[in-house]
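Chemist: Give me a 3D structure for the following:
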Amino acid sequence: MLDPDRRDSSSPCELCACTSTAESALEEGSRKDVTRARTALLLSCFHKLQNHFFMSLLQFPRLVKVSMERSPYFELVCPNDAYHIMPPGMSSPVRIRFTPKKNKNYSHQLVCLTPREQVVVPIRAIAARAILEFPDQLDFSECPVKYSTQKTVLLRNVGNLEAQFQLSTQSPFFVVPASGTLGAGDTMQVTVGFHPLTIGDHSGSLAVCCNTGECWALHGAQDNVAVELSTNSMKVGKTFITTSNYTTMFIKNRSNITAHFQWKAFRTEEDEAEEKRRLEGEIGPNRCAKIKVTFKPLEELEYRSVAYCDISGRESRLPLRLRGEGQGPLVELSNRTLNLGNILLNTPYVYEVKLINQAAIDAPFTYIHTTANVGYCFKFAPEKGTIAPGGIQTIQISFNANILGSFEEQFQFIVAGSPTSAILTIKGFVTRPSVHFDIEEIDFGDISFGFPYTKTCRLTNPSPVALTFKLRMSDDGTQPAVNCFDQIRKPNDPSWRDGIHFDVEPREFTMNPSQGTILPHGHQDIEVTLCSNTVMEFYRRLLVDLEGIGNGVASLTITARYQHFPASGCCLSGFAPP
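Modeler: Have a look, this model is predicted:
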């Protein structure tokens, strides 16, 4: 630095090759290259408040010319272009007067010429400037990982000019403020921080961008601190879907720092693909934070997940494994199996079962239609609805079978939100409705030609429904039979003279009533009349047809024997067989 009030200068020496100038004529014919200061002249570096000398390293005296171009700021105190004889190994002082006009930088040069070489000495005067003082090194020692440790240092401007500066460093170090202005002689506080994300030693530099560009060394080491979760695994009990349940755990901070925590969905920062809702907070030294974990399932499933706690003082995120089970509506049947026993064909039946909701949420249900086997013969009412928590829904079942035989059918009620259905099993045996006679056989015994004989029987309906019946005789004719009593009332009938002739077989049996309806568990008395118009031994069957059920569902055996009487004893002797 040059003081404007001083008359001397400082500068490093600069050696140049000798050029073909007039001064070189001092030694004609001498045009050799410069041999540097080791073989010629050595100029000592100028320092402030010091005298400066030429020193000759030659073995013989040498003539030296010292000169300087004219300048309003720099002037040789000795005569310009004067010659000096330099003895070997001796020195000679050179004085320069410096007269600055403004506070700015100045430059000039001093030329020392010998017959063999030329030495050019640059002269520079540097104006007033800012000089910043800062610690050479800052050591943070051991610090918690993922935690900001800060140190405050003084930045001092010991120069005589205002300093506009910029401070910069590299992660995991930081500095505040990063830029500013500091007056001459002023000081300010600068905060240097250390926020490591990984365990291990870290070092860096703090660069100051000003007039000089100084750098200071930074160093820090870090380790995990005593911050932990009270548990690394949590299970929430069964929770009804669309409702919520919760459990609690703690984050324990046993260190002397205030730990900042944040819950995230991924194990590392690189895995954070998108913004997610994060819960965060702070825990003071030697304190605990209570964490509430809420579980709200949407389906009846077992849920598993992992939440990660990113917390100051710990390099890796702390995993918390979560497990919970969703519970749908609990709907049960009052009877899972309905045994109908023996039921009658084409007979309507009505039964009831109950759907019971044992859950604390609504249970929407829907009956699923089926057409398998006899499923289409069943009707359910209502087929859909919602059962309130703890409520009961009565289901009415209507059944009218049109297929005979045993059956076992499953009917399904789907419950929204539950993966399992309520299944009702219905089984039974379908039979025809039956009627029966009170006797097994009607025996008319010995009968005569043309004489009517009547016997009675009872037809009983043991079924719970009314039955419509119709009676018919097997192997009976269709033309009305001739009754001897009717014949006697017709004395002019040609049959007295010509005999009886039938175009078709006579209808010899009549039933009264021949058809009708028998009430449930009722009966009907039947009169069966036989008027024989043929000579034979009878063995017939009385058949019962039930409407909608079938033909010949019951039968009664009827027997009779034709008895031949003498012609004189018969009113229809003319009709007696030969």
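
Chemist: Only C-alpha atoms from now on, for both contacts and neighbour counts.
Modeler: Will do.

Chemist: can you give me the strands for the stretch 451-578 of the chain?
Modeler: With DSSP state E, counting those that start in this stretch as the criterion, the stretch 451-578 of the chain has strands at 452-460, 467-473, 479-480, 506-507, 509-512, 515-518, 523-531, 537-546, 550-562.

Chemist: Please generate a structure for the following sequence too, so the two can be compared:
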Amino acid sequence: VQLMLVNLASPVGPPFALKTVTPSAFIQNMLQSTEERLNNTTEVNPPRILEWFDMSNTLHQKFSLIHMERPLFQPFPSELVFQNFTPLQTYKLPLILLNNDKVLRHVKLEQQESEDFFVVGPVNSGSKVAPGMSITFTVGFTPKENKDYEGRLICVTERERFEIPVRAIGPRAILDFRDEIFFPICLVKAFTQKTHLLRNIGNSQAKFKLHTQRPFSVKPSFGTLDVGESLQVTVSFHPLTVGDHREDLLLHYHTGEDVFISLCGSCEELDIHLEPECVTLKRTYIGLTNVHTVSLTNSSDTTLQYCWTMWPIQEVEEKNSVLLQEEKEEESKGQRLFECESSSTAAHHYSVQSGALQENGTTINCFYIFVVQKGEIWPNTTAQFSIVFKPEEAKIYQHTVYCDVTGRESNLPLTITGEGLGPELELSYSLMDMNNVFIGDKDQYDVQMSNVGFIEALFRFSVPDTTFGRCFSISPVEGVVPPGASQNVKVTFQSSNLGTFSEDLLLNVNGQPHPHTLTFRGCVIGPTFHFNVFELNFGDVAFGFPATLTCTLFNTSFVPMNFSLRVLGDGSGSQSVSSSSQVSNLSHKNWKGHAARVRPVEFTIIPAAGSVRAMSDVNIKVTLCSNTVKVYRLALVVDVEGGQTLQNLCDPALSSEAVSREGVSFLHSQASIDADSLRITLHLPDKEPHQSNS
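Modeler: Below is the predicted model of the structure:
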């Protein structure tokens, strides 16, 4: 009884304290008898309160110093447990209720209906219990068979009702696991293992599951053992960070018990690095290769594993966190059991899963790492890695790859730099000033391309999609120039539009990021021409008597010229009448009527319109038949026609089309010809008409 009072005086723990049971404590508890377990119970917990009562209407002591989270009476033990029993025998346990209040309190025990458990109260069970004093009940148990039993007792005080669990533990499986497993010092990203022979020393079949957290893993993660059977369990330690690591290995029985085994390990880092850490490769032409060697030396006594990745380990772990989360979700939903990595490939589980390079010739931005992308380095040996540079463009390449190696927490970076050289194609000139170009004239220019490099140059010309850019044609427009050779290209220009221009023809060379520029600039002008005289002087001309003078129109341009001639200020009526026509056809009366008509057309030009071939001339006849007495001082005007069909005039026999007039008429001032050269002044004597009928 004194021992029980000491137990009651011990501190009461939190109502939901999490207890961690080691394998040795579990074995000890399971092998004890009912009385031994009671004697070894040293902790009490407040029971679960089912109902509260209002003490203001029934009691004189309406207030209590006991906190509402604790009942007025504390039961001991907090849970009545019967174990290692034999069927049809009766077992008894005392249940002590201690008055925690400062006043007298009444308590009674209500037994739930049960064929297996019974309660025997004390003689003074109806009286009140003094402060700090206790009352003892006896709980009996008579099992019919060897299995688990559950029940409860209801305790009623003046303030509350609470329950006391009662259970009987039947046959149990007991696995003799160690309380702690210590691993030797391990290199970061390496792994070490310990094997334990697990035996079932209980009296029931064991169905169990094993689970732990990284960096520890266990295999098998589940199993079944009959009584007396054994099984080898391998626990692995695979640290990814330097320092001490501690986790719990959870052993879960199918009967609901959980046992925790402590796992402890320490991790350290090796002094290992790549030689060199930065690689600068020689300048390499497109399509050619350049090789450099990088070494990694293992100076330890441990076999190291390596794996080349494209990302640092932080990014790889972020990518794998999604996969790990999916694994946890599947485990919580019961879709599959958790299985940890324990094979040799697990040393690079993260990098291989989402960042590793493949084997033999995997390209990384035009860099290749040959031999093997993952493997092992034996103790005190050196691994050689070949970095092959094969550029695809003429530019500077820079990339960083990472070697995930055992013994180093962070990946070893390797920065690779290389410059790709494209075909070296040079133009004989980059600017051509075409100056003045006649409209419709076809001009050709030769451009020489020289390949001064060591690889062939695949080229292609392109012209801008502009008004004058579409006037260029190139032959050949594409091709290949071998090393040390030259290629002539003809550039042809022909425009049907006037104006100044500056166009950039682009030479694109395969492998060069930027094209070469070939600039053509100039001005498209109309045809140039002039007359052989500056003036046509008819002198004194008789009334009605035709007079004819001739002149020559010279086309000084390299394109044909369409022209039309007219006299400014000439009449707009019918053709003038000559004197012979007047005498033979008109009477004097009719002549007066004829003179009163609208002023006739008095000048005749032959040809009035036509075409002059390039660098040629044409003779012009101008005839004046005057029907007006006056002084003539007029101008002979040349209208030069242009347009997109002007090119057809180079050889009339080539086209049967009429020359189209699109309203684009070039006057003398627009054709850059002096106005005096286009204006022919005709002088006639200023005479009054005769009064006679002659």
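
Chemist: how about the strands of the stretch 451-578 of the first structure in JSON lines, adding distance to residue 301 of the first structure and mean neighbour count?
Modeler: JSON lines is the format used below for the strands of the stretch 451-578 of the first structure (distance: least, CA to CA, whole Å; neighbours: other CA atoms under 10 Å):
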{"stretch": "strand 452-460", "distance to residue 301 of the first structure": "61", "mean neighbour count": "16"}
{"stretch": "strand 467-473", "distance to residue 301 of the first structure": "56", "mean neighbour count": "19"}
{"stretch": "strand 479-480", "distance to residue 301 of the first structure": "81", "mean neighbour count": "14"}
{"stretch": "strand 506-507", "distance to residue 301 of the first structure": "79", "mean neighbour count": "18"}
{"stretch": "strand 509-512", "distance to residue 301 of the first structure": "73", "mean neighbour count": "18"}
{"stretch": "strand 515-518", "distance to residue 301 of the first structure": "60", "mean neighbour count": "16"}
{"stretch": "strand 523-531", "distance to residue 301 of the first structure": "62", "mean neighbour count": "18"}
{"stretch": "strand 537-546", "distance to residue 301 of the first structure": "57", "mean neighbour count": "18"}
{"stretch": "strand 550-562", "distance to residue 301 of the first structure": "55", "mean neighbour count": "17"}
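
Chemist: among those strands, which is nearest residue 347 of the first structure?
Modeler: Residue 347 of the first structure lies closest to strand 467-473 among the strands of the stretch 451-578 of the first structure, at 10.4 Å (CA to CA).

Chemist: how deep is residue 248 of the first structure tucked in, by neighbour count?
Modeler: 12 (other CA atoms under 10 Å).

Chemist: which residue in the second structure lines up with it?
Modeler: Mapped onto the second structure by TM-score structural alignment, residue 248 of the first structure lines up with residue 293.

Chemist: repeat for residue 290 of the first structure
Modeler: That one, residue 290 of the first structure, aligns with residue 384 by TM-score structural alignment.

Chemist: helix or strand for its match, which one?
Modeler: Residue 384 of the second structure belongs to strand 381-389 when assigned by DSSP states H and E.

Chemist: contacting residues around residue 577 of the second structure?
Modeler: 544, 625, 627 (CA atoms under 8 Å, 6 or more residues apart in numbering).

Chemist: please redo it, this time with the cut-off set to 7 Å
Modeler: Counting by CA atoms under 7 Å, 6 or more residues apart in numbering, residue 577 of the second structure makes contact with 544, 627.

Chemist: The match of residue 290 of the first structure touches residue 298, doesn't it?
Modeler: No. Counting by CA atoms under 7 Å, residue 384 of the second structure stays clear of residue 298, with 11.5 Å between them.

Chemist: neighbour-wise, which of those two wins?
Modeler: The neighbour comparison of residue 384 of the second structure against residue 298 (other CA under 10 Å) goes to residue 298, with 22 against 14.

Chemist: State the distance from the more buried one to residue 96 of the second structure.
Modeler: 69 Å (CA to CA, to the nearest Å).

Chemist: What of residue 193 of the second structure?
Modeler: 50 Å.

Chemist: Identify whichever of the strands of the stretch 451-578 of the first structure lies nearest to residue 389 of the first structure.
Modeler: The nearest among the strands of the stretch 451-578 of the first structure, by CA to CA, is strand 467-473 at 46.4 Å.

Chemist: Read off where the closest one ends up in the second structure.
Modeler: Taking TM-score structural alignment, strand 467-473 of the first structure hits residues 561-567 over in the second structure.

Chemist: what's the mean gap between that stretch and the aligned bit of the first structure?
Modeler: Stretch 561-567 of the second structure differs from its equivalent in the first structure by a mean of 2.4 Å after superposition (mean CA distance after the TM-score superposition for the first structure).

Chemist: Let me see the residues that make contact with that stretch.
Modeler: Contacts of stretch 561-567 of the second structure (CA under 7 Å, 6+ apart): 527, 555, 608-613, 634-641.

Chemist: Just flag the most distant two among those residues.
Modeler: By the measure CA to CA, 613 and 634 form the most distant pair in these, at 28.1 Å.
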